[in-house]
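Novice: Sequence first, then the predicted structure:
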Amino acid sequence: MRDHETLPRLPANHVPLTPLSFLLRSARVYPNRVAVIHGARRFAYAEMLARCRRLASALAAAGIEPGDTVSVLAPNIPEMLEAHYGVPMAGAVLNTINIRLDAPAVGFILRHSSARALVVDREWGAVARAALAEMPEPKPFVVEIADPEAPTAGEAIGGTEYEAFLATGDAATPGRMPADEWESIALSYTSGTTGDPKGVVTHHRGAYLNACGNALAFGLSPESVYLWTLPMFHCNGWTYTWAVTLQGGTHVCLRRVEPAAIFAAVAEHGVTHMCAAPVVLTMLIHAPAEQRQAFSQTCRIATGGAAPPSAVIARMEGLGFAVTHLYGLTECYGPATICMPQPGLDALPLEERAAFMARQGVNHPTLEEAAVLDPDTMRPVPADGVTLGEVMLRGNTVMKGYLRNPAATEAAFAGGWFHTGDLGVTHPDGYIEVKDRAKDIVISGGENVSTLEVEEVLYAHPAIMEAAVVARPDPKWGEVPHAFVTPSPGAAGAALTEAEVVAWCRARLAGFKAPKGVTFGPLPKTSTGKIQKYELRQRLHDGGAEG
């Protein structure tokens, strides 16, 4: 053995990575800087640390032990942010629950996660009460949030009020730091569009690294003001709950994601960064003039999910937002790839620049590798921008696995990579572009049709607000593309016809890629705002897709 390999690992030279350290540092370096804004409330970093320590102390005094699960059902409010520090400071695992779920789904999560405590905003008191009613004993103890910014008083369900619970804790108690960075920090549940959702378990090391990658890739700094339009319940806010604190930036909480509130917050607080699903971008673009407010700064907005169509990127820039495209899943803490700009990009015509920015890009700074592989051979596909493969990931920011689901965990990690289930290509410059979910690709007469490519063309139409394309069974071609379209508000949208939509696509796509039919109306979405293509396919199967 080489001499250098015999040097010891000691407390002086090895400390488990945890994002809890970010709050300790910012409270020391920026004690009086505003950490949290929520309505009239303001918390400096020193106070934020004290509140989180009280929460951890109170949880421990109430019987929460290391490894226990603490669930939170709340919107983007300070208490939800505090849970991202206070719960793991107690050694517990944070389970943030989607506030759009119904009582049976919430009940499933509470049972499957073996939740020992539930922190709930009273606006969701009725949902929590119904979910808890179906749980066996011992039920989790309840802490209730009475947010002064809530639209109604909500429903009290007999738990301890949050501020009273905090008062039972001790801010002088430092809290528990993990002995091992592989310890679980959070448990997030997937959307569960088919069957029960899966519980994604993540660790302190991955949360620390992904937060560092977010701060680096998105340009966060101590001057950053981050608006919480992305749900904190969605894979821990893509770890921005920790990333903003890492840099000592300001968290601006937003209880409801509405255009008027977003524009007002950006203008009033000088918001510099925010994240959102594509549906929020669409919402901002089509907001009535009276809901918009001008602001002088450029606000960087990162969006995930399906690639934002070029037209959406262009319109967002016109409103003062600079769009960054990210790609990821709950299983990789949120962002896994980012479309990094290249020198000279700003000089390109807007259409070319927007087309480049719609790619999913390259691996996140703290993800080891993202690649498009042939799932049969596990070899990279040619970097020709054409050959389809599956997007796969590996690195320290990939989940530990699925809770109590060894079969799904083994399948997800087959061959030493995490299988995303997304189909994509690698361009000659090495950038990845997702073409479709494996289940969403349309195979028409033996030709692959990317529904995302067709949707890109549809979104470019000035009278189309939202669009989704799925496969429709066809006796001749096997299946053909069918478009579901939500027209834009106003006269142009009201006058939109199927013939006009099909002609628009045929003028911009190969004939076999153009939709063979169009259905008009609102699109069904999951609780996280993703369009439910499986429901659209079912409508076609049931014969209910007449426009």
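Specialist: Sure, I can see it. No experiment lies behind these values; they were computed from the predicted model shown.
Novice: going forward, measure contacts between C-alpha atoms and count neighbours the same way
Specialist: Fine.
Novice: Hmm, Val518 is touching Val480, no?
Specialist: No - with contact defined as CA atoms under 8 Å, Val518 does not count as touching Val480 (11.7 Å).
Novice: So for these two, which residue has more residues nearby?
Specialist: Neighbour comparison, Val518 and Val480: the larger count goes to Val480, with 24 against 21 (by other CA atoms under 10 Å).
Novice: Which residues in the helix or strand where the more buried one lies does the neighbour count mark as buried?
Specialist: Taking DSSP states H and E as the definition, one finds Val480 inside strand 478-487. Within strand 478-487, the residues that count as buried by 16 or more other CA atoms under 10 Å are Glu479, Val480, Pro481, His482, Ala483, Phe484, Val485, Thr486, Pro487.
Novice: Over to stretch 335-344?
Specialist: Within stretch 335-344, the residues that qualify as buried by neighbour count (16+ other CA under 10 Å) are Pro335, Ala336, Thr337, Ile338, Cys339, Met340.
Novice: Please apply the same query to stretch 207-221.
Specialist: Residues of stretch 207-221 classed as buried by neighbour count (16+ other CA under 10 Å): 207-218, 220-221.
Novice: Take this one as well and set it beside the first:
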Amino acid sequence: MHSSFDALAPVLAHARTGAELLVVAAGRLGSDLLDELRADGFTVAGTSGAPARAPEDGRLWLLTSGSTGRPKRIGHTLSSLTTVSGPLPARRWLCPYSPGTYAWWQVVTLALGTPGQDLVVVDPADLDGWVDAGVEYGVTAASGTPTFWRRTIMADRERLAEVPLEQITVGGEPVDQAVLDQLRDVFPEARISWIYASSEVGASIVVHDGRAGFPVEWLERRVEGRPVLGVEDGELVVSSPHHGAGLAGAVRTGDAVVIEDGRVLITGRLDSDEINVGGAKVSAGVVRDVLHSHPKVAWAHVRGRRSPLVGSLVVADVVLDSGAVDDPATEAELGRWCRERLPEPGVPRRIRLLAAIPAKETLKSDV
């Protein structure tokens, strides 16, 4: 599909008929993926030469974001994707996600399956205009990644405050305290929630208390109909009733966690979060969160760079808040900020200042 709006018609057809369906944004459908889908028996709308096979009744397929490699297909149904139950206050939701992603399906199934939930769709390619659309159409609820919210606050903070938001949801990337606090400053009366969800384990964690992380008491808590959360070797493990097909039991998510002050904080992907600096283990996510806590920083990305002496060094890319243009932070100032809050191995040895927050169609940082 070329747009979220056009994708709603086949979704409605699936809801009515149960026809097997995979929705994918046109920009993601490269030749390799097209060949793969055809080889697996999919008929790809708008193309020719697709082989036939018997469809699996009621099956919905999602493509993972591909942030850790080639996108994978995860099998779901409308039932496993519809994770919100019970009455909700009437709201008008903004859906800025790419068609067919898990987050897109979450908002779309909410609008389809729950009375009083309207939908305003904005395509990722047209995101620069979403704030004006939010004001014009009276959007009262919006879901987006931390990168999405940081970019919007940086570009259009005053206009953003005119959107009548009552519910703000943040997810898709590690959610730190800084972005929650920034949203609270703009929308002091809104309910601000962060959510952990994925194509594999569904919507597994929802937190409404305005704090990053979730209470450590939630680990191994067993409540009927809810996921069971665990930590093994610093990795989040989830047993979920909303998991994709073939993923029963405990699923290792690949996400790194740390436990601080009674909260379980998700810091990033396990394969990229740990940086070995001369034998000391440094969490890139922890360093990133320290940079995000600086009042002049809008966004930061932290990674390891190879070093012949110590294995790796910590380096960072930073985008300064547009409001700090008259008194911008310097690399030296940010270095001091980190040294006061981090052990020596975690202090970035190089900080590169970027002009804009990078992002891709998944609304995540393009790094």
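Specialist: Yes, it's here. Because the structure is a prediction, the values reported are computed rather than measured.
Novice: so where is the strand holding Val480 of the first structure in the second structure?
Specialist: Mapped onto the second structure with TM-score structural alignment as the criterion, strand 478-487 of the first structure occupies residues 311-320.
Novice: and what of stretch 23-30 of the first structure?
Specialist: Here stretch 23-30 of the first structure fails to align to any part of the second structure, judged by TM-score structural alignment.
Novice: buried set for that stretch?
Specialist: Buried residues in stretch 23-30 of the first structure, defined by neighbour count with 16+ other CA under 10 Å: Leu23, Leu24, Arg25, Ser26, Ala27, Tyr30.
Novice: I'd like those written out as TSV, with distance to His419 of the first structure and secondary structure added.
Specialist: What follows is the buried residues of stretch 23-30 of the first structure, written out as TSV (distance: CA to CA, whole Å; DSSP: H, G, I helix; E, B strand; the rest coil):
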residue	distance to His419 of the first structure	secondary structure
Leu23	33	helix
Leu24	36	helix
Arg25	36	helix
Ser26	36	helix
Ala27	39	helix
Tyr30	41	coil
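Novice: can you redo those as a markdown table with distance to Leu227 of the first structure?
Specialist: Putting those into a markdown table (distance: CA to CA, whole Å) gives the following:
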| residue | distance to Leu227 of the first structure |
| --- | --- |
| Leu23 | 18 |
| Leu24 | 22 |
| Arg25 | 22 |
| Ser26 | 19 |
| Ala27 | 20 |
| Tyr30 | 19 |
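Novice: Out of those, which comes closest to Val470 of the first structure?
Specialist: Leu23 (45.3 Å; CA to CA).
Novice: got the contact list for that closest one?
Specialist: In this structure, Leu23 of the first structure makes contact with Tyr45, Leu49, Tyr85, Thr245, Leu246, judged by CA atoms under 8 Å, 6 or more residues apart in numbering.
Novice: which of the residues in stretch 510-524 of the first structure are buried?
Specialist: Neighbour counts using 16+ other CA under 10 Å place Phe512, Lys513, Ala514, Pro515, Lys516, Gly517, Val518, Thr519, Phe520, Leu523 of stretch 510-524 of the first structure among the buried residues.
Novice: Identify the residue nearest Leu536 of the first structure in space, chain neighbours excluded?
Specialist: What sits nearest to Leu536 of the first structure in space, not counting adjacent residues and going by CA to CA, 6 or more residues apart in numbering, is Val470, at 7.2 Å.
Novice: repeat for Val107 of the second structure
Specialist: By the measure of CA to CA, 6+ apart, the closest residue to Val107 of the second structure outside its immediate chain neighbours is Cys95, 6.4 Å from it.
Novice: Map that neighbour across to the first structure for me.
Specialist: Under TM-score structural alignment, Cys95 of the second structure pairs with Trp228 in the first structure.
Novice: Give the aligned equivalent of Leu119 of the second structure in the first structure.
Specialist: Under the alignment (TM-score structural alignment), Leu119 of the second structure maps onto His251.
Novice: how deep is its match tucked in, by neighbour count?
Specialist: Residue crowding around His251 of the first structure was assessed by other CA under 10 Å; the count is 27.
Novice: Same question for Glu223 of the first structure.
Specialist: Per other CA under 10 Å, the neighbour tally for Glu223 of the first structure reads 12.
Novice: Perfect, that will be all.
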